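> Below is the sequence, then the predicted model.
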Amino acid sequence: MFCRNQTARATVARGSALEMEIRRGKFRKSVFLDTSQDSDIQKKIDHEIRMRDGACKLLAACSQKDQALEAAKSLQTCSTRIMAYMSELQRMKEAQVMQKVTRRSSDAGPMDDRLPCKGKVAISDLRIPLMWKDTEYFKNKGELHRCAVFCLLQLGGEIFDTDMVIVDRTLTDICFDNTIVFNEASPGFEMRVELYSCCSEDDYSAGSTPRKLASKLSSSLGRSAGKKFRAAMEPGPCSPVSNGGATPLLLPVPSVPGPKYHLLAHTTMSLSHVQDSFRTHDLTISGNEECSYWLPLYGSMCCRLAAQPRCMTQQMMSGCLKVKQLGGDPQSWTKVYAVLKGTSLFCYHRQEDVEANVEPAFTIAINKETRIRASEKDPQSKVQNICISNQYGGEEVTHTLTTDSREDTHRWMEAFWQHFYDMSQWKQCCDDLMKIELPSPRKPAPLTPKQGSLYHEMAPLATPSSEGLLLQDNAVSAEIRALLSSYYNDSY
C-alpha cells in the first residue's frame, strides 16, 4: 500500500513537471508565434529587400548621373525602411513578451487600458535656408559646388521620402513641395526628419568607373598608389545612418559602386511643435566643410506641422437621446439623434439628416471646459440623466440628456470620458480642427522618350548597336524593371 501511494505521488510529481514543461512550451510558442500584424510587417520587409536588391543592380548598371543619383536615393530609402520595420517587429515581440509576463504575474495590479485615439500628422512647405558666402552667391566666384539632396521622414513604422533636389549656390533655400501625411500617429509621436546629401560630381565619377578598369589602373600605378586608388573605387556600406550610429544586426548590406548619400542634418519633432502655422525648427548638423556633401546650412528648418486627431474628424459616438434645457418645462423633452464629434455634440431631428449632410437642429459644446456629470436617478424611469454644463458669456448653461436604458447611459458616459481623455492627450490639436491638404496620388508618367523616374528611362534602344544616354536592354533584367515599376507605383 505504501509503495503504491509512493508511486502515485511520483506519478503526480512527474505529471506536474511534464505539465509545466508543456505550459512553458505553449508560452514560448504563443510569444514567438507570428500574429497577423507581425506577418504584415514581415511582408513589408521582404518587399523592401527585393526593392533594395533591384536598386543595387540598377545602380551598378546606370550610365547617367541623374539615374545613378535616383537609384542611390531609392537604395537609401529601402535600407532605412528595412531598419525601421525590423525595429518595429522587435518592439512588437518585446511587447508580446511583456504582456504575457504581466498577465501571469500574481502581484500585478489592475491596469488602465484606456488609450488615446490616433490621428493624422502632416508636414508640408518644407524649407531649409542656405548660408552661402558673399563671394559665392553675389559675386559667383569659386568652384560651383553642386549636391543632390532629399529628406527622409519617419514616424513609427511609416517612412516617406521627398523628391530629390539639385542644390548649388544659385539657390537660397532648399525647397520640398511634398505634403507628407502619417495616418497612424499617437499623441506621443516623435517625427524624425533627416536631410541626406550627395556630391553629384565627385561621388558619381568614382562610383561609375567599371571594376575591371579600376583594377587595371590600380595595378599599373604601383602598390602604394594602386591601393589608394582601389580604396577610392570600392564603395562603403549602403546602409542608412541609424539613430545613435549603431551598426544594424542581421541585415546584410550590399556594396555597390556609385554615388553615396550622407546624413547632413536631422531633427525630431513632437506634439509640442504642432501649430496651425508656418514655424521654424532647429536642425542638428552633421559633417563639416571638409566633407564633399557639405552644404552651408543656417541650422534651421521651416515647415508647417499640423495634426488631426480622430476624435476631431470622426464620429466617436452616435445614437438617440432626449434633451432638456435648464429652465424649460420639466416634461418638455426633445428627441434627437446625437453625434459626438470634435468639439460639439451635434443634435439632428432624424438620423437621415446626418447622411444627407443637413444642418443640425442645435449643437452642444464639448470641449476642455465642459463639465459632465450623471444626475440622480429619475424616480419614474429609474434611469440616470447626463448633465452637460458650459459657460456662455459668463453664464452657465446646462443641458440634460437621457437615454432609453441604463446600458445606453453607461455607453454615452464612457464615450464622453474617452473623448475628454483624447482631448487632454492631443492638447492644442483639439482646440480647432487644423487643415490638412492631402497630397494627390502619384500618377504614372506618360510613356515619352525622357521621363523623370528611373523605370521609364530604362526603355531599350531600337538597335542593339546603339549607344547613348539610355540603358541597354541587356544591362537591366526584366526582374529589375518589374521591381522598379512596383516601387514607383506603390504609395507609402
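Done, it's in. Residues are numbered from 1 along each chain as shown.
> Every contact and neighbour count from this point should use C-alpha atoms.
OK.
> so how far is stretch 40-57 off the chain centroid?
Put simply, stretch 40-57 sits 17 Å off its chain's centre (CA atoms, centre = their mean, to the nearest Å).
> got it, and stretch 331-350?
Centre to centre, stretch against its chain (CA atoms, centre = their mean), the figure for stretch 331-350 is 36 Å.
> Next, the buried residues of that stretch.
Within stretch 331-350, the residues scored as buried using 16 or more other CA atoms under 10 Å are 333, 335-350.
> same check, this time on stretch 202-218
Buried residues in stretch 202-218 (16+ other CA under 10 Å): 203, 204, 206, 207, 208, 209, 214, 215, 218.
> Redo those residues as TSV? Include distance to residue 193 and secondary structure.
Shown next, in TSV, are the buried residues of stretch 202-218 (distance: CA to CA, whole Å; DSSP: H, G, I helix; E, B strand; the rest coil):
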residue	distance to residue 193	secondary structure
203	24	helix
204	25	helix
206	29	helix
207	27	helix
208	30	coil
209	33	coil
214	37	helix
215	39	helix
218	40	helix
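> returning to what we had before: filter the buried residues of stretch 331-350 down to the ones in helices?
Among the buried residues of stretch 331-350, no member is found in helices (DSSP state H).
> So which of these belong to strands?
Among those, the members falling in strands (DSSP state E) are 335, 336, 337, 338, 339, 340, 341, 344, 345, 346, 347, 348.
> Mind checking what helix or strand follows whichever strand or helix holds residue 5 in sequence?
Taking DSSP states H and E as the definition, residue 5 sits inside helix 2-32. Helices and strands here follow DSSP H and E; after helix 2-32, the next one along the chain is helix 36-61.
> Below is structure B, check it against A:
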Amino acid sequence: MMGPLHDIIWTKDHDLQQKIDHEIKMREGTARLLVASKHPAQVLEAAKNLLSSNTRIIAYMSELQRRKTAEVLGKQLALEGNQLPCRAQVSVSDIRIPLMWKDADHFKNKGDYRRYAVFCMLKVGTEIYDTSMISDVDRSMTDITFEDVILFDDVPHDFDMKLEVYCHKLHEEFSVANTPKKLRKKINDISGSVGRSVGKRLSGLNDADVIGNMVLGPKFELVAKGSLCLSDVDNSVRTFDLNLETNADGQVHELPLFGHYCCRLAALPHCLVQATVTGFLNVQEDDDLSKWKRYWCCLKNLQLACWSSPDDVEVTQPLLSIPVTKSTQICEANPSTVKKLHSFLIKTVNINGIFDHTLAADTKEEFNKWWDGFQQHLLDQALWKHACDEQMDLRASGRRKAPLFTRKSSLYEETPLIEPERDSDSIVNDLGNDQLTQMLHTLMGEASQIRGGASSQL
C-alpha cells in the first residue's frame, strides 16, 4: 500500500522531470537563437544561456538518478517522524574578482589588448543560477564586479555552494552572419533549393549537431572555482579563496585572476520569519501562581509572542514575549508544584538573569504539538548557528535571477533556423532523405574543419 511518503517522493520526482523537460525546450530554443544571431553580443548571451541550460539538465538528471537509486536500495532519507532542521533563504551579492595584470599591461598600457567576457555560475544542489555577463574585460580593469543579487530559496543548513567563473576570450565568432563565403553559399543554396521543410528538419537536429557542427558559437571555459558554506555567512563582504583551473597542458587560463574573490553571503533561516507553531496556551501569572491567563501564541524569531486573540497579531505588539534562544531549556513542570495538566516550563538564561515561565496546553494533543514545536525551534537554532542570531538583509533586489523553470521558450521556438524562400517548397518532394542527409553532412563537415582551424589559432 502506497503511503503519504511515497506520494511526496512521486510529486518531487514529477516536478524534477518537468524541470528537465522545460529546460530541454529552453536549450533547443537557445540553440536556434544562437544560429540566428548576427550580433556578437547576442551570440555571447545565447552561448552563455546554452551552457547554463546544459548545466541544469545535467544536475536535474543526476538528482533524479540519485533518487531512483535510493528508492531501489530502500535508502529513503526523509523518514516520517524524524525532525529535520528548517531551511533558509540564502543570498550572494557584492561579487568581486580582483585581477592581476602585469605592470606593462595595466600601468604602462603596453602589450596586446586582450578582452574577455566573464560570468559566474552559482550552484546549491539542483538550484543553479548565473550572474549577468561582464563583457570587454581588459587591462584597464583592476577587478570584475557583478551587481547581481542571487537568491536561493530552499537551502539546507549543511549546504555546499559552488561558485564557478567562466571566461571567453573575445574574437571574431563564427555564425551564419560571418560565415566564410563558400560555406555561407552552401547554406543559402540549401535554403533556397529545399525551402521551409528543410528548415523544419534542421530545427529538429539535436544540440550536438547544431552547436557542435553548424555553428561555431563562443566557448566559455571554466577558469576558477570557489566554495561557500554556513561558516561563511556574514553581514559584511568577506574574501575567499578562488582555485584556478588548469587546461590539459597544466596551464591556467590567461585571464589574470588573483586567486581570491569577495562576496557577501547572507542567510535567513525560515524559523526567523515563519511560525514554527501557533495556538492557544495558558500562562501562569507571576504575581499569583494560582492564576492562569490564556493567550494566542506564536513561536517565531527566537521568541514566544503572546496576544489576547489571533485578531491582534497583525495590529498590535504582543502583550508578552518569552525568549526562546539557544540557552533555553524546555522541560515538563513539576506536578507537585503545578497542578494544571499538560504543563511545561520554559527556562532561559541570559545576561540579565534566569527567567522561568510555566505554561499549559488545553489537551494532550496540543501539549505534544507545542513540545515538538519548541524542540524544532531549538534544533533550528543549534544547526543554523550564528545565522540565527539576527535577521540578515538578503538584499533581494529586482535584479534577482529567477529560476529558469519559469522562463518561456515561445520566442525562441518562433525563430527559424534558416530563412526559407516561400516558393521553393515543391522542390523538397524531389529530394530523398539520403540526398538531404548527404548535403547536411557536407555542410557540417566543412563547418567542423573551419572550427578546428579557428581554435588552433587561439
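Thanks, I have it. What you are looking at is a predicted structure, and each value in this text was computed from that prediction instead of being measured.
> What is the resulting TM-score of the chain superposition?
Laid over one another, the chains give 0.75 as their TM-score (TM-score structural alignment, normalised by the length of the second structure), with 390 aligned residues with a CA RMSD of 3.9 Å.
> now, the most widely separated pair of the ones in strands among the buried residues of stretch 331-350 of the first structure?
335 and 341 (18.8 Å; CA to CA).
> Residue 318 of the second structure maps to what in the first structure?
Under the alignment defined by TM-score structural alignment, residue 318 of the second structure is paired with residue 360 of the first structure.
> one step back: starting at the chain centroid, how far to the helix holding residue 5 of the first structure?
47 Å.
> Now do the helices in the stretch 351-458 of the second structure.
All helices of the stretch 351-458 of the second structure, identified by DSSP state H, counting those that start in this stretch, fall at 364-384, 410-413, 433-456.
> Of all those, which one is nearest residue 338 of the second structure?
Between the helices of the stretch 351-458 of the second structure, helix 364-384 lies closest to residue 338 of the second structure; by CA to CA that is 15.1 Å.
> mean shift between the closest one and the first structure?
When the first structure is superposed, helix 364-384 of the second structure averages 1.1 Å from its matched positions, counting by mean CA distance after the TM-score superposition for the first structure.
> which residues in the first structure does that helix match up with?
The aligned range for helix 364-384 of the second structure is 406-426, by TM-score structural alignment.
> what residue is smack in the middle of the first structure?
residue 158 (2.7 Å; CA atoms, centre = their mean).
> And that one, how close does it get to residue 176 of the first structure?
Going from residue 158 of the first structure to residue 176 of the first structure by CA to CA, to the nearest Å gives 19 Å.
> Near residue 428 of the first structure, how many other residues are there?
Applying other CA atoms under 10 Å, we find 17 residues neighbouring residue 428 of the first structure.
> Would you enumerate the residues in contact with it?
Residues in contact with residue 428 of the first structure (CA atoms under 8 Å, 6 or more residues apart in numbering) are residue 275.
> if you set the cut-off to 10 Å instead, what comes out?
Contacts of residue 428 of the first structure were listed using CA atoms under 10 Å, 6 or more residues apart in numbering, and they are 271, 272, 274, 275, 276, 307, 434.
> quick one: which two of these are the most distant?
272 and 434 (14.7 Å).
> ok, the two, which is more surrounded?
residue 434 (19 against 12).
> The more buried one reaches residue 307, doesn't it?
Yes - taking CA atoms under 10 Å as the definition, residue 434 of the first structure is a contact partner of residue 307 at 6.4 Å.
> Now do the shared contacts for those two.
274, 275, 276, 428.
> mind checking the SS state of the third one?
In three-state terms, and counting by DSSP: H, G, I helix; E, B strand; the rest coil, residue 276 of the first structure is coil.
> What is the burial count for it?
With other CA under 10 Å as criterion, residue 276 of the first structure counts 17.
> Tell me the counterpart of it in the second structure.
So, by TM-score structural alignment, residue 276 of the first structure is matched to residue 235.
> I'd say its match and residue 267 touch.
Yes - with contact defined as CA under 10 Å, residue 235 of the second structure counts as touching residue 267 (9.1 Å).
> list residues touching both of the two?
Residues touching both residue 235 of the second structure and residue 267 by CA under 10 Å, 6+ apart: 387, 390, 391, 392, 393, 394.
> Now list the buried members of these.
387, 392, 394.
> Show me which of the residues you listed is closest to residue 67 of the second structure.
For these, the nearest to residue 67 of the second structure is residue 387 (29.6 Å; CA to CA).
> for that closest one, what are its contacts?
88, 157, 230-235, 266-269, 272, 381.
> Inside strands: which ones of these?
Short answer: the contacts of residue 387 of the second structure in strands (DSSP E) are 88, 266, 267, 268, 269.
> Neighbour-wise, give me the winner out of those residues.
residue 267 (29 neighbours).
> Name the nearest residue to it, sequence neighbours excluded.
residue 90 (4.4 Å; CA to CA, 6 or more residues apart in numbering).
> Please point out which parts of stretch 443-453 of the second structure sit buried.
For stretch 443-453 of the second structure, a neighbour-count test (16+ other CA under 10 Å) marks 443, 444, 447, 448, 450, 451 as buried.
> Does the last one touch residue 180 like I think?
Read it as residue 451 of the second structure. No - assessed by CA under 10 Å, residue 451 of the second structure is found out of contact with residue 180, at 11.4 Å.
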